[in-house]
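Asker: Okay, here's the prediction I keep looking at, along with the sequence it came from:
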Amino acid sequence: MKILVTGGLGFIGSHTVVELQNVGFDVVVIDDLSNSSLDVLNGIEAITGKKPDFEKIDLREKQAVKDFFVKYTDVTGVIHFAASKAVGESVENPLLYYENNIGSLVYLLQELQKKQESHFIFSSSCTVYGQAEKMPITEEAPIQGAMSPYGNTKQIGEEIIKDVAKVSGINSVLLRYFNPVGAHPSVNIGELPLGVPLNLVPFITQTAIGIREQLSVFGSDYQTTDGTCVRDYIHVVDLAKAHVTALQRLIDKKNAEKVEVFNLGTGTGNSVLEVINAFEKVSGQKLNYKIVDRRAGDVTEAYADTTKANNILGWKAELSLDDALASAWKWEQKVRGK
């Protein structure tokens, strides 16, 4: 069985390709290289001994998506990562996010529904919960009004998948994950954003290595232990393995419903300042950071109740925040040749 991984040269996508190939799946990657590099293919090959098939496609181009499925008729499983993903940027440029994140999903599902049966894993997000009323967040938590266009695209995406499942042979798992961090222990692949990082950990590592002069901590007046935002930081390797587990669940027909939902996190929340302190401990580097005003679209805190993923999906995060930060730092050093 050939598995399509869209956005497969991105941060989470590349780690998932590695885990798929490690257990014997044949993988084809679609990526438009807008926030990734072809060099990632070499990193995947260095880890697994095999380079996946690759097609450079912009999924907003409907005909290109059609042509892909004509060429790869044996693709019946799709793990869909390809999407724009920055909260702040989505606030500034909402139409880009709606076109890219919704259009590409629709075109993929249109091709998959032509098949008698197919398996679809959707890269969703804890942003669908907005500012949840209770912590930790369970899958039963109300879907709040989205606090950003990015979050809204994930909510809309989930609704589209549920609607299509009712009238097609597509079985899906929606994985709502929290904050992926870290790098593969081989440091052959990791998080490498183009331009200024929009996520905390790569901004930390780039500041520590001297690329960024200063790290901005957005807000210190939140209702948390130290006033900074709290998130559930999950090691990207743990996250990647969950996608393989979810796909295998569909293949083995163990899913209880046509569309299942699982939170993926560690179950522990860490504040921004706690992450900074943990990084300083594992790296031995002192960070230059400054408290600045809050950032639009940020929620106060979000961390997962992982009971359902642990007990039903049969998956559990095994790596710690220290593991993730240490690997992220080694990756940054390797990339910069230091």
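Answerer: Yep, that arrived. Here the structure is a predicted model, which is why all the values come from computation and not from measurement.

Asker: alpha carbons only for contacts and neighbour counts from here, please
Answerer: Will do.

Asker: which residues in the protein form strands?
Answerer: Applying DSSP state E to the chain gives strands spanning 2-6, 26-31, 53-56, 75-80, 118-125, 170-177, 179-181, 215-218, 230-231, 233-235, 259-264, 270-271, 289-292, 301-302.

Asker: which stretch among those strands comes nearest Asn277?
Answerer: strand 270-271 (9.9 Å; CA to CA).

Asker: Show me how far that closest one is from its chain's centre.
Answerer: 19 Å (CA atoms, centre = their mean, to the nearest Å).

Asker: before we move on, back to that, pipe the strands of the chain into TSV and attach mean neighbour count and distance to Val106 per row.
Answerer: Output for the strands of the chain, formatted as TSV (neighbours: other CA atoms under 10 Å; distance: least, CA to CA, whole Å):
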stretch	mean neighbour count	distance to Val106
strand 2-6	23	13
strand 26-31	22	16
strand 53-56	14	19
strand 75-80	23	12
strand 118-125	23	12
strand 170-177	24	13
strand 179-181	23	25
strand 215-218	18	35
strand 230-231	23	30
strand 233-235	27	29
strand 259-264	23	16
strand 270-271	20	35
strand 289-292	13	39
strand 301-302	25	29
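
Asker: ok, second structure coming up, stack it against the first:
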Amino acid sequence: MAILITGGAGYIGSHTTVELLEAGYEIVSVDNFINSHPEAITRIEEITNKSFTFYELDVLDAEALNNVFAAHRIDAVIHFAGLKAVGESVQLPLKYYHTNVLSTLCLCETMERHGVFKIVFSSSATVYGAPESVPIKEDASIGATNPYGRTKQMIEEILQDLALSDPRWSISILRYFNPVGAHQSGRIGENPNGIPNNLVPYISQVAIGKLKQLNVFGSDYPTIDGTGIRDYIHVVDLAKGHIKALERIMNHAGVDVYNLGTGKGLSVLEMITSFEDVTGRRIPYALTERRPGDIAVCYADASKANRELQWSAKKDIWEMCEDTWRWQLANPSGYSKEEWEQAN
């Protein structure tokens, strides 16, 4: 039996692969390296001292995906693959709908063809849109405010319909809040292509001198300091949540939705201050206009995951910043060493 991981070389996929290998699972991983790097595969094996099967392919490629299922006895799937930048999705909505929604349809059709009916889906707290109240519970109304979030919302609805149509399906939908941090070894971490779209990798690149300053999008939100508040969760805590969700679908049919977050919100300026405290480096920033599709406050009620999955976030903001900084110092240009060496 094996677990298929789509997007296995990506940020969350790579950390989850480490946790699964260390827990003794057999892994088959696929990735097209559109927003990831082959070096992550090498380093996963280095960290765990274990090998696994990897295929470079696009989940939209039905024939290639079918061949993977034909070659392995897949027991369950963890589906990470997809595009993930909120700002980019506003500019390129068709690309996001095509890639995220169609690839999931292709995956589910292939799973069904091969008699595989267990899947953990990588969703997002963006499906909630502008929440009516916080902390956000899983039964809150959903209404994403950007194309990225709407692709996640559409996929959730597809999976809900699958579970209703066929009792063999067993599905966990995990709504992430804001993953940050890196493996404590410093060998794998978030590896943005070009300018980072997310706050913490941008801060860390400013801290190391790769970027001049941070632009803070919005300083007039109704929050403690006018900047947006988010629930930041360590990527290793998030990865461990996938193991718990996997255990759940092995023993429960139907579909369940879980928030994965800490249940605490931090503003952008609080995150900057925390990173400065950990690194001892000043983070220059400029207050700018709000970014389209962003909301003021978003943090989780993760009590359902605690109750049903026996999971909760363990790592605090200090560890999130410390592990991010360790990764950034050891990998100034992420997995692409040449870029930094040529510039210095």
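Answerer: Perfect, I can see it now. None of the values given here were measured: they were computed from a predicted structure.

Asker: How many residues are close by Gly169 of the first structure?
Answerer: Close neighbours of Gly169 of the first structure, defined as other CA atoms under 10 Å, add up to 17.

Asker: Does it touch Gln113 like I think?
Answerer: Yes: if you go by CA atoms under 8 Å, Gly169 of the first structure and Gln113 touch, sitting 6.4 Å apart.

Asker: Mind listing residues that contact stretch 20-31 of the second structure?
Answerer: 1-10, 17, 48, 50, 52-59, 81, 243 (CA atoms under 8 Å, 6 or more residues apart in numbering).

Asker: next one: stretch 245-252 of the second structure
Answerer: Ala76, Lys118, Ile119, Val120, Ser170, Ile171, Ser172, Leu309.

Asker: do that again at 6 Å, thanks
Answerer: If you take CA atoms under 6 Å, 6 or more residues apart in numbering as the criterion, stretch 245-252 of the second structure is touched by Ser170.

Asker: Check stretch 190-210 of the first structure too.
Answerer: Phe11, Asn35, Ala183, Arg212, Leu287, Trp329.

Asker: now stretch 280-293 of the first structure
Answerer: Contacts of stretch 280-293 of the first structure (CA under 6 Å, 6+ apart): Ala208, Gln214, Leu215, Ser216, Val217, Phe218, Gly219, Ala326.

Asker: residue in the first structure matching Gly254 of the second structure?
Answerer: Residue correspondence to the first structure (TM-score structural alignment): Gly254 of the second structure is matched to Lys258.

Asker: how close does Val23 of the first structure get to Lys241 of the first structure?
Answerer: 10 Å (CA to CA, to the nearest Å).

Asker: Compare those two and say which one has the larger neighbour count.
Answerer: More neighbours surround Lys241 than the other of Val23 of the first structure and Lys241, with 20 against 10 (other CA under 10 Å).

Asker: Quick check: chain neighbours aside, which residue is closest to the more buried one?
Answerer: Glu19 (6.1 Å; CA to CA, 6 or more residues apart in numbering).

Asker: Show the contacting residues for Phe120 of the first structure.
Answerer: Gly77, Val78, Ile79, Ser172.

Asker: Take the residues you listed and map them onto the second structure. Which survive?
Answerer: Contacts conserved in the second structure for the contacts of Phe120 of the first structure, counting by both residues aligned by TM-score structural alignment, their matches' CA atoms under 6 Å: Gly77, Val78, Ile79, Ser172.

Asker: how about Val27 of the first structure, what's its partner in the second structure?
Answerer: Aligned partner of Val27 of the first structure by TM-score structural alignment: Ile27.

Asker: got it, and Trp331 of the first structure?
Answerer: In the second structure, Trp331 of the first structure lands on Trp327 (TM-score structural alignment).

Asker: Once you drop chain neighbours, what's closest to its match?
Answerer: Closest to Trp327 of the second structure by CA to CA, 6+ apart is Gly186, at 4.3 Å.

Asker: still on that earlier bit, for the strands of the first structure, which one sits closest to Ser90 of the first structure?
Answerer: strand 118-125 (14.5 Å).

Asker: Once aligned, what mean separation remains between the closest one and the second structure?
Answerer: Comparison of strand 118-125 of the first structure with the second structure after fitting gives an average deviation of 0.7 Å (mean CA distance after the TM-score superposition for the first structure).

Asker: gap between that strand and the chain center?
Answerer: Distance of strand 118-125 of the first structure from the chain centroid (CA atoms, centre = their mean) equals 11 Å.

Asker: Now do it against strand 170-177, angle only.
Answerer: 20 degrees (axes from the mean of the first three to the mean of the last three CA atoms, to 10 degrees).

Asker: so strand 118-125 of the first structure versus strand 2-6, what angle?
Answerer: Using the same axes, to 10 degrees: strand 118-125 of the first structure against strand 2-6 is 30 degrees.

Asker: returning to that earlier point: adding distance to Ile156 of the first structure, write the kept ones among the contacts of Phe120 of the first structure out as a markdown table.
Answerer: Below are those laid out as a markdown table (distance: CA to CA, whole Å):
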| residue | distance to Ile156 of the first structure |
| --- | --- |
| Gly77 | 21 |
| Val78 | 19 |
| Ile79 | 17 |
| Ser172 | 15 |
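
Asker: Pro292 is in contact with Asn146 of the second structure, correct?
Answerer: No: with contact defined as CA atoms under 6 Å, Asn146 of the second structure does not count as touching Pro292 (8.1 Å).

Asker: Name the residue in those two with the higher neighbour count.
Answerer: Asn146 (20 against 13).

Asker: any idea how far the nearest residue to Glu99 of the first structure once chain neighbours are set aside lies from Leu250 of the first structure?
Answerer: Of all residues not flanking Glu99 of the first structure in the chain, Arg60 sits nearest, at 7.3 Å (CA to CA, 6+ apart). As for Arg60 of the first structure, its distance to Leu250 of the first structure is 27 Å (criterion: CA to CA).

Asker: So which of those two has more stuff around it?
Answerer: Ranked by neighbour count (other CA under 10 Å), Arg60 of the first structure and Leu250 place Leu250 first, with 24 against 18.
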